[in-house]
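Engineer: coords please:
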Amino acid sequence: MLEDLQTPCLLLDESAVRQNIKGMADRFKQIGVPLRPHLKTAKSIDVARILEEHGADRWTVSTLKEAEYFSSHGLKDILYAVSVSPQKMERVMKLNRSGAQMSICLDSTEMANDLSTMTLDGPPPRVYLEVDVDGHRTGVKAGQQRAIDVARILANASNLEFAGVMAHGGGVSYSADSKQELEAAAEQERTHTLAVKGAILEAGLPCPHVSIGSTPTALFGTSFDGVSDVRAGVYVFQDVFQSNLGMCAMEDVAATVLTTVISHAPHLNRIVVDAGGLALSKDRSCATQSNDCGFGFVSDADGHMDPLIYVGGVSQEHGYITTRDGSPLPFELYPLGTQLRILPNHTCMTCAAYDGYHVINGEHEGAWWPRCNGW
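Structural biologist: The predicted structure is shown next:
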């Protein structure tokens, strides 16, 4: 089957996806806290259906196009987890008018005031105050008066429903290099978010929900007391970066790029493939880790990884495979026309280059599962 595919293209190992989803679902069923899977990694209703099979009934997205796509397929309880802006509100309200239950987030009094004075046609959207738990991205810090000010505006707005607080522990956890550091990052995410909830309650304001999550903090958190739901997404596919963190084994990486050897360059000690920077992405997150994969580790078409080689460089449409230790490449093992698979640094970024997945290793082997790309 693979030999008939035009390369580069995206493969999805269904058996690995199912195992990854089941593992996280079973963990949180035992913990007793609902998962709110983040669909930004897969962007696929076919993958979301597997999540539903394991009990998922609420969702996270990173674009309004995702929200529209998944809502059209019947997924209704959706949190748009990127700070909202006024010009996006009509799309949010259109979703609510069509039967979705949209949640949005923000972190400023300015945006809270803007939204509270808008005329919003439809059921009031739920609004979360975003908390910055690790200096990673957006959000208010615990102890800031701004948290109370924003919460008061939202709680008093007649056209909005104040949902509570949310956070993404994606800073400290993604730089951790031990189980203890990951556990500490997860607990920091939980306690900092709960501290903001506590301050809001002390101010005499409601704070119904606490939503936290990232794949590392979800897998390594030792307590989820006080948490309403947990958001995680990359665990569905995994990648080399997550494997290096200890989230999974390399064989759990479900999405890989199928590529073809198109040239040999013995004088440069490299094999050239037709998957370059656009096909693999130029995310080099693993460069911060001891097990650096360059632009991706390499396996044969059957998924057997060669630990000696990696994609050491890319240009737009060319990938340059060489040895990790500088030893001579065994060119005879990789004749022109050979198909290889590349395991990505960051699966979300790599998958974004493709319209869909060629499914392998599962009940739907040979199927095409489309993705929802764009904004």
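Engineer: hey, let's count contacts and neighbours off CA atoms from now on
Structural biologist: OK.
Engineer: ok, which stretches of the stretch 151-300 of the chain are helices?
Structural biologist: Along the stretch 151-300 of the chain, the segments classed as helices by DSSP state H, counting those that start in this stretch run 179-202, 215-220, 240-245, 277-280.
Engineer: now do the longest one: everything it contacts.
Structural biologist: By that I understand helix 179-202. Surrounding helix 179-202, the residues in contact under the criterion Cα atoms under 8 Å, 6 or more residues apart in numbering are 131, 133-134, 141-143, 147-148, 151, 164-169, 172-173, 176, 206-207, 210, 212-213, 216-218, 220-224, 226-227.
Engineer: to compare with the earlier structure, here is another sequence to fold:
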Amino acid sequence: MSASTSRPSALIPLPSKEALLEAYNGLPLSALPTPALLLDRSIIRRNATRMAEIAASWDVPLRVHIKTHKTAEGTREMIQPTGKSGRVVVSTLAEAWGLLDAGLVKEGVVEDIIYGLPVSAARIPQLAELRSQVQKDNQKAQVRLLIDNESQIEALAAHDKGQAWSIMVKLDNGGGRAGLPADSPAFSNLLRLIAKTSSQVSLYGFYAHAGHSYDSRQPSEADAFLTSEVQAVIQAASIAQSIFPSASSSHLVLSVGSTPTAHAASRAPSSATLARVQQELPAHCELELHAGNYPFLDLQQLATRAMPNITGASQPSQMGDVTVSVLCSVISTYPGRGTEAGSTEAPPLGEALIDAGGIAFSKDRGPWGGFGHVVYPTELRGWQLGRPSQEHGILTLREGGPAQWEEQWTLGGAAKAREMPRMPDVGERVMIVPQHACMTLAAHPFYFIVDEQPGTTQAKPFEPRVVDIWVPWKGW
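Structural biologist: Predicted coordinates for the structure are as follows:
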């Protein structure tokens, strides 16, 4: 198999980090080209530490999903607070190969990789080559696959090369994405086939991800989604132990989580939830927590109300917990535009044009409206990316008014709380937090890293300087 077929992502040229740093290191945000993806490393570290502490409070390992950032630097930031060799999830083979190229497997920073899609037959030769290289770099390192269909087991058995594949069965605990319900006949049939194919596949455990937990609007709802994940993996393990005897004495890993539900785990130690989980956990089973978006956050995550604030668990996250924003330039304004013909209402402020649109932000939306909210300058809070085109977008006012806006999110230092914002000026810069960080980061070829929250000095929100640049892995 040629390199182009076994690893097509290797053919994608990436920007040189060294050249980028030579061009931009030390520059203030006011001097950067726009649109620019900004990440605050200080907030990433606070958020990553918080999640590591949540996992520690449960006394369970944390598996970090790296699909949001797809970088070596971000992976290190997520794993370092755990104080352990890393368990990771990747969504693409490009991410897995990136971990190898960066030396993280050889160094022992990463020792356990789950390929986060149910495996397709076409991917198996590529995965086999990946596994071979991982084990060359680190004999203790493992590559594991997700399974949710009997045909996947048959394909793995047909590709048998003398080494059994480590697999986890993906569960559907109500989200309707990948996976099987633990109480379905298809799930039991899949387990029976795994038992018959034990020389080609080895059951490592079960994986539940409540992607629909993004629908949470208060902490109790996120807590309920976490409960459903835990119940799903416990039920799956109990069924497995009844179907084939070896499962009763084998070590099974039960992996649960999403960013909302993993944050919900922060409330469990003070309730009966954790005690109940420990009591119901089948023998020889280990619970594991997984999540990915948590170092970065975004408008969708804030709207779940699931996360404890970085200053404590007593209040929901605030905008100061979000590390990702897109720096844009205002390139035109349209005062008064937006008045409907024949309207007797006072004319609106108008609209403005920025140099970033759907490509820079994605077209994901959320419950708070718009495709991104302006956070700086402070006197422009209340504006949103309302109508994105491909490479530019229209700023409009958010629905409601200042009182409603403050109910959605707040950020310290607002100069004129509960007052309407002014009209943007042509040529000024705005920082906009996106609805969905994962989709937004995927659009950018590199990320500008600062190490202090932009806008801490309200009068000069664009003075923080670039301290690093991260180049994400691209392709599949």
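Engineer: superposed, what's their TM-score?
Structural biologist: Here the superposed chains carry a TM-score of 0.91, computed using TM-score structural alignment, normalised by the length of the first structure; 364 aligned residues with a Cα RMSD of 2.1 Å.
Engineer: quick one on the thing from earlier: make a markdown table out of the helices of the stretch 151-300 of the first structure and add mean neighbour count and distance to Val234 of the first structure.
Structural biologist: Supplementary listing: the helices of the stretch 151-300 of the first structure in a markdown table, determined by neighbours: other Cα atoms under 10 Å; distance: least, Cα to Cα, whole Å:
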| stretch | mean neighbour count | distance to Val234 of the first structure |
| --- | --- | --- |
| helix 179-202 | 20 | 16 |
| helix 215-220 | 24 | 6 |
| helix 240-245 | 22 | 8 |
| helix 277-280 | 24 | 16 |
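Engineer: distance to Lys40 of the first structure for those helices - can I get that in JSON lines?
Structural biologist: Conversion of the helices of the stretch 151-300 of the first structure to JSON lines gives the following (distance: least, Cα to Cα, whole Å):
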{"stretch": "helix 179-202", "distance to Lys40 of the first structure": "21"}
{"stretch": "helix 215-220", "distance to Lys40 of the first structure": "13"}
{"stretch": "helix 240-245", "distance to Lys40 of the first structure": "16"}
{"stretch": "helix 277-280", "distance to Lys40 of the first structure": "17"}
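Engineer: strands along the stretch 101-250 of the first structure, start to end?
Structural biologist: Along the stretch 101-250 of the first structure, the segments classed as strands by DSSP state E, counting those that start in this stretch run 101-106, 126-131, 161-167, 209-212, 229-230.
Engineer: in the first structure, what stretch matches stretch 428-444 of the second structure?
Structural biologist: Mapped onto the first structure using TM-score structural alignment, stretch 428-444 of the second structure spans residues 338-354.
Engineer: name the residues of that stretch that are buried.
Structural biologist: By neighbour count on 16 or more other Cα atoms under 10 Å, the buried set for stretch 338-354 of the first structure is 339-354.
Engineer: same question, stretch 31-50 of the first structure
Structural biologist: With burial defined by 16+ other Cα under 10 Å, the residues of stretch 31-50 of the first structure counted as buried are 33-45, 47-48, 50.
Engineer: out of these, who's nearest Pro370 of the first structure?
Structural biologist: Lowest distance from Pro370 of the first structure to the buried residues of stretch 31-50 of the first structure (Cα to Cα) belongs to Ser44, with 6.3 Å.
Engineer: how about that closest one: what's its closest non-neighbour residue?
Structural biologist: For Ser44 of the first structure, the nearest residue in space outside its immediate sequence neighbours is Arg371; the separation is 4.9 Å by Cα to Cα, 6 or more residues apart in numbering.
Engineer: how far away is Glu187 of the first structure from Asp13 of the first structure?
Structural biologist: Taken as Cα to Cα, to the nearest Å, the spacing of Glu187 of the first structure relative to Asp13 of the first structure amounts to 33 Å.
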